[in-house]
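> Show me how the following folds:
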Amino acid sequence: MGYLEKDAKEPACSIKPASNTTSVENIGAGGVNQDQAVERRQPADDDRSSESAPASSFRTMSRRDTILALLTNQVGLGVLSLPGVLKTLGMIPGTLAIIGLGCLSWYTAFELKLFYDRHPHVLNIVDMARVVGGRGFAIVAAFGMILLVMMTAASASVTFSVALSLISDNALSPTGFICFGCLCCWLLCVPRTAKFASWTGIPSCVSILAATVVLIAGLVVSEPVGAPVGWRRAPVWFATPSFRDGLNACLKICYAFSGNVSFVSYMAEMTDPQKDFAAALAWLEVSSIGFYVFVAVTIYCLAVEYTASPALGSTSTAFARVAYGLVIPSILTKGLAFGYTGIRYAYVEVIKYFSIAQEITASNKRS
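Predicted coordinates:
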């Protein structure tokens, strides 16, 4: 499992998972020769002399690590816009839209898993595009993927700026806070492994849960911002939005489930993706859909027509400051999860160009 496919579509840096050998691949001028590989080879139970593994395999993620990485990647800032979706569509259509698009996200992610099972040499979604449509399609997919991860990481930096501006009472200009947020996200991406992203999964989930609890508490003890004296909550079950507003609301839901672009990169770093990814994906989708529906319905029922987007703006300034302070770890890990995908793709392409695939997991100056 996880061995390279020996066809014309195999990327130059495809590396099979660690086996019973510690030699590196003979990848040409940038690699080692066959004599060196033979000298390093450990005894093996089966004959795999024609294929060898890197000195340190990048396949290190267990099922638990994958679940945490997927939660870090998907559950985050997007949930704060979902109460506004119910405000636009109405409670019942909005809830059905969240569940329906969540199931669609689950299906498309599972299709990626099935594709990976047939082509386990791919390292990212661009490699999948190369298998399907050749180099031209891969270029289009690479442009789209980089644009998506850049915009998502930029969104995290802007939200980070808003949070610090509110907490510090505008102690620094928004541009300064944005630059600081970009620097923090970049530093978090330096380890270059999805396993590191999985380590941030628990702090990220605790962060967004705590911020949500504070927001709900603020709406329970006081009226939402802008509500007049004597206002009473009356949720709208079915709304009549314009086509533009309805489409925009659905796109916000899609953004909340937009983590699929990173899933292939995670599968490439799993020790047993064929066995573990489907279970990890089920954990992700069931928990995220349930959490999204709970947060959206609860906050919308408390704020109704005064629901803001993001929802943290619906409560008083004091509660909003506390909530924004608690959500900062989730903001940074969102930038990490998507920024890592883009940085890893660029790193792998450079590794391919210089034909030094044996150093893909190294920690030296050249790598």
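> From here on, just use CA atoms for contacts and neighbour counts.
Will do.
> Thought residue 129 was touching residue 138, still the case?
Yes: with contact defined as C-alpha atoms under 8 Å, residue 138 reaches residue 129; the gap is 4.9 Å.
> what are the ranges of the helices in this protein?
34-40, 63-74, 82-89, 91-118, 125-168, 174-189, 194-199, 201-221, 243-256, 263-267, 273-303, 317-354 (DSSP state H).
> Of these, flag the one that's most buried.
Of the helices of the chain, the one with the most neighbours on average (mean count of other C-alpha atoms under 10 Å) is helix 82-89, at a mean of 28.
> Start and end of stretch 113-129, how far apart?
14 Å (C-alpha to C-alpha, to the nearest Å).
> Distance from the chain centre to that stretch, please.
Distance of stretch 113-129 from its chain centroid, counting by C-alpha atoms, centre = their mean, to the nearest Å, is 17 Å.
> which stretch among the helices of the chain comes nearest residue 56?
Ranking the helices of the chain by distance to residue 56, with C-alpha to C-alpha as the measure, places helix 34-40 first at 13.1 Å.
> Now do that closest one: distance to the chain's middle.
39 Å.
> Next one: the residue in the chain sticking out farthest from the centre relative to residue 170, how far apart?
Distance from the C-alpha centroid of the chain, by C-alpha atoms, centre = their mean, peaks at residue 230 (42.6 Å). Distance, residue 230 to residue 170, using C-alpha to C-alpha: 33 Å.
> now the other sequence, so there's something to compare against:
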Amino acid sequence: MATDPEKAAFKWTASAISTDGSDESLSVGLQISKESENEIKYRTCSWQKTAALLFSEYICLAMVSFPWSFSVLGLVPGVIVTVAVASSCLYTSLILGRFCMKHPEMRDICDIGQYLFGGSRLAYNLTAMMFILNNIFIQGLHVLTGSKYLNTMSNSAECTITFGVITSIICFLVSLPRTLNQMSGLGVFSAATMGIAVLLTMIFAGIQSEPFGFVEGVKPLVTAFPVAGTTYISGMSAFLNITYTLVGQATIPSFIAEMKNPKDFPKALWAIAIAEVITYSLCGAIVYHFVGNQYVTAPAFGSLQPVFKKIAFSFALPTIFFLGALYSSVSARFIFFRIFRDSHHRHSNTLLGWSTWIGIVAATWVGAWIIAEIIPFFSDMLSVMSSLFGMFIFWAMAYLTLYPGKSKWDGPLRSAETLMNYGFIVLGAYITVAGTYTSIESIIQSYQAQEVGGVFTCASNAL
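Below you'll find the model as predicted:
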């Protein structure tokens, strides 16, 4: 049970939050006050800890695929697309934050999906399915990268499938904490080490004598715009790689639902938005400049000479384990809360509660391992996730519910903003339809070109 000092601290926080008298603040304050009696408390994250979770989500493995995207799009379009998508994601995330603050009773994107579609239970279930699949795909990406790391670092004859199992088990153990507050410290460490990995990749790309796989007489080719013959499928795949890395809003409602004061969320969001534009653009441009079109890989560690590759890749290891665990935790929390809606198992240290939590987490990692074996290539998995689970339509609809009826056309600026959000709906539909087509076609072409050994293969996938 909570101690008296803990109860007092929670009640003081609830009182402080509700001083402005708004319905939203009163609702959050009531939730915190109710939790003061619980063994496991959820609304405990400060904005700094929420920022740490966001940093761990965005300073991630996918950013080392940016040099490959830049090699397809060209240097100039690559930077433009990065800034444009980042700006769009910042804006839509701010809209989503305002929506969540207006509706603090909503704990995840599935609650929002049901609300946006008129309370439809079908909308709730479909959103839940897509939400869980999105998170498991991201976990699968980390299982895939973990097996790549273990194959790259070792000369063992172990089967790649075994390395995937090892990665899944480690990630499963990291996923076990029940609250995001408990995971925020690991998030800081994950983001810091991933930042070092990216910095080292840029430095090593510049100081190495030539990229890995260099062919004598074939100097790295760097272009400002796409090279002649660039196909729609490859260009769309590069765009989706960038989009996936920046479109991480599906977890934002879950993060806000555990904040002590959700009104502080924009502080966390602006901190990560500024950092991601700078780091993504620099990583993409600098590494691409030194390795060129012929030698670039996704992830970019593969473009480095063996010693440099192993050093930089090793600093990404905490992110491989933690970020997948974060998505597993968010998925497990959603399922766990639905199983124990009003039960004391939801917020108490009971045998049934912990057994159920552990079982759900384990199930997500089994699913992730299966996906990693079915789609065993980095860039195409990013493209699939971006096209299937892009959420621009959701955030535009959230805006339209914040300004119902004629209020959305109240003045030139509001009207322009409304038109922009209708544009996001069109963009979201385009990404889903065209992106899914190009992603599947790219996967088919990868198998036809024998760029991968096949599904559930023991063949090494080392960089």
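> Report the TM-score for the pair.
The TM-score (TM-score structural alignment, normalised by the length of the first structure) is 0.83; 326 aligned residues with a C-alpha RMSD of 2.3 Å.
> which residue is nearest the centroid of the first structure?
residue 73 (2.5 Å).
> Surely that residue and residue 259 touch.
Yes: if you go by C-alpha under 8 Å, residue 73 of the first structure and residue 259 touch, sitting 5.7 Å apart.
> Could you name every residue contacting both of these two?
Here residue 73 of the first structure and residue 259 have no joint contacts, going by C-alpha atoms under 8 Å, 6 or more residues apart in numbering.
> burial measure for residue 1 of the first structure, as a count.
Applying other C-alpha atoms under 10 Å, we find 12 residues neighbouring residue 1 of the first structure.
> before we move on, what about residue 247 of the second structure?
Neighbour tally, residue 247 of the second structure, other C-alpha under 10 Å: 22.
> That one -> the first structure?
Superposed on the first structure with TM-score structural alignment, residue 247 of the second structure falls opposite residue 258.
> OK, contacts around that match?
74, 105 are the contacts of residue 258 of the first structure under C-alpha under 8 Å, 6+ apart.
> Would you mind measuring from it to residue 76 of the first structure?
In this view, residue 258 of the first structure and residue 76 of the first structure are 11 Å apart by C-alpha to C-alpha.
> ok, now residue 338 of the first structure?
Applying C-alpha to C-alpha, the value for residue 338 of the first structure to residue 76 of the first structure is 12 Å.
> gap between the residue in the first structure that residue 57 of the second structure lines up against and residue 270 of the first structure?
In the first structure, residue 57 of the second structure lines up with residue 73, judged by TM-score structural alignment. Per C-alpha to C-alpha, residue 73 of the first structure is found 16 Å from residue 270 of the first structure.
> same check, this time on residue 290 of the first structure
26 Å.
> for residue 14 of the first structure, same thing?
Plainly put, residue 14 of the first structure is 14 Å away from residue 270 of the first structure if you go by C-alpha to C-alpha.
> if you count what's nearby, which of the two comes out ahead?
Higher neighbour count among residue 14 of the first structure and residue 270: residue 270, with 24 against 20, using other C-alpha under 10 Å.
> Tell me which residues touch residue 163 of the first structure, please.
Contacts for residue 163 of the first structure (C-alpha under 8 Å, 6+ apart) come out as 321, 324, 325, 328.
> Alignment lookup: it to the second structure.
Checking TM-score structural alignment: residue 163 of the first structure goes with residue 149.
> just residue 188 of the first structure next, same as before
Aligned against the second structure by TM-score structural alignment, residue 188 of the first structure finds its counterpart in residue 174.
> Repeat that for residue 175 of the first structure.
Under the alignment (TM-score structural alignment), residue 175 of the first structure maps onto residue 161 of the second structure.
> Same question for residue 200 of the first structure.
In the second structure, the residue matched to residue 200 of the first structure (TM-score structural alignment) is residue 186.
> and the gap between that match and residue 414 of the second structure?
Distance, residue 186 of the second structure to residue 414 of the second structure, by C-alpha to C-alpha: 41 Å.
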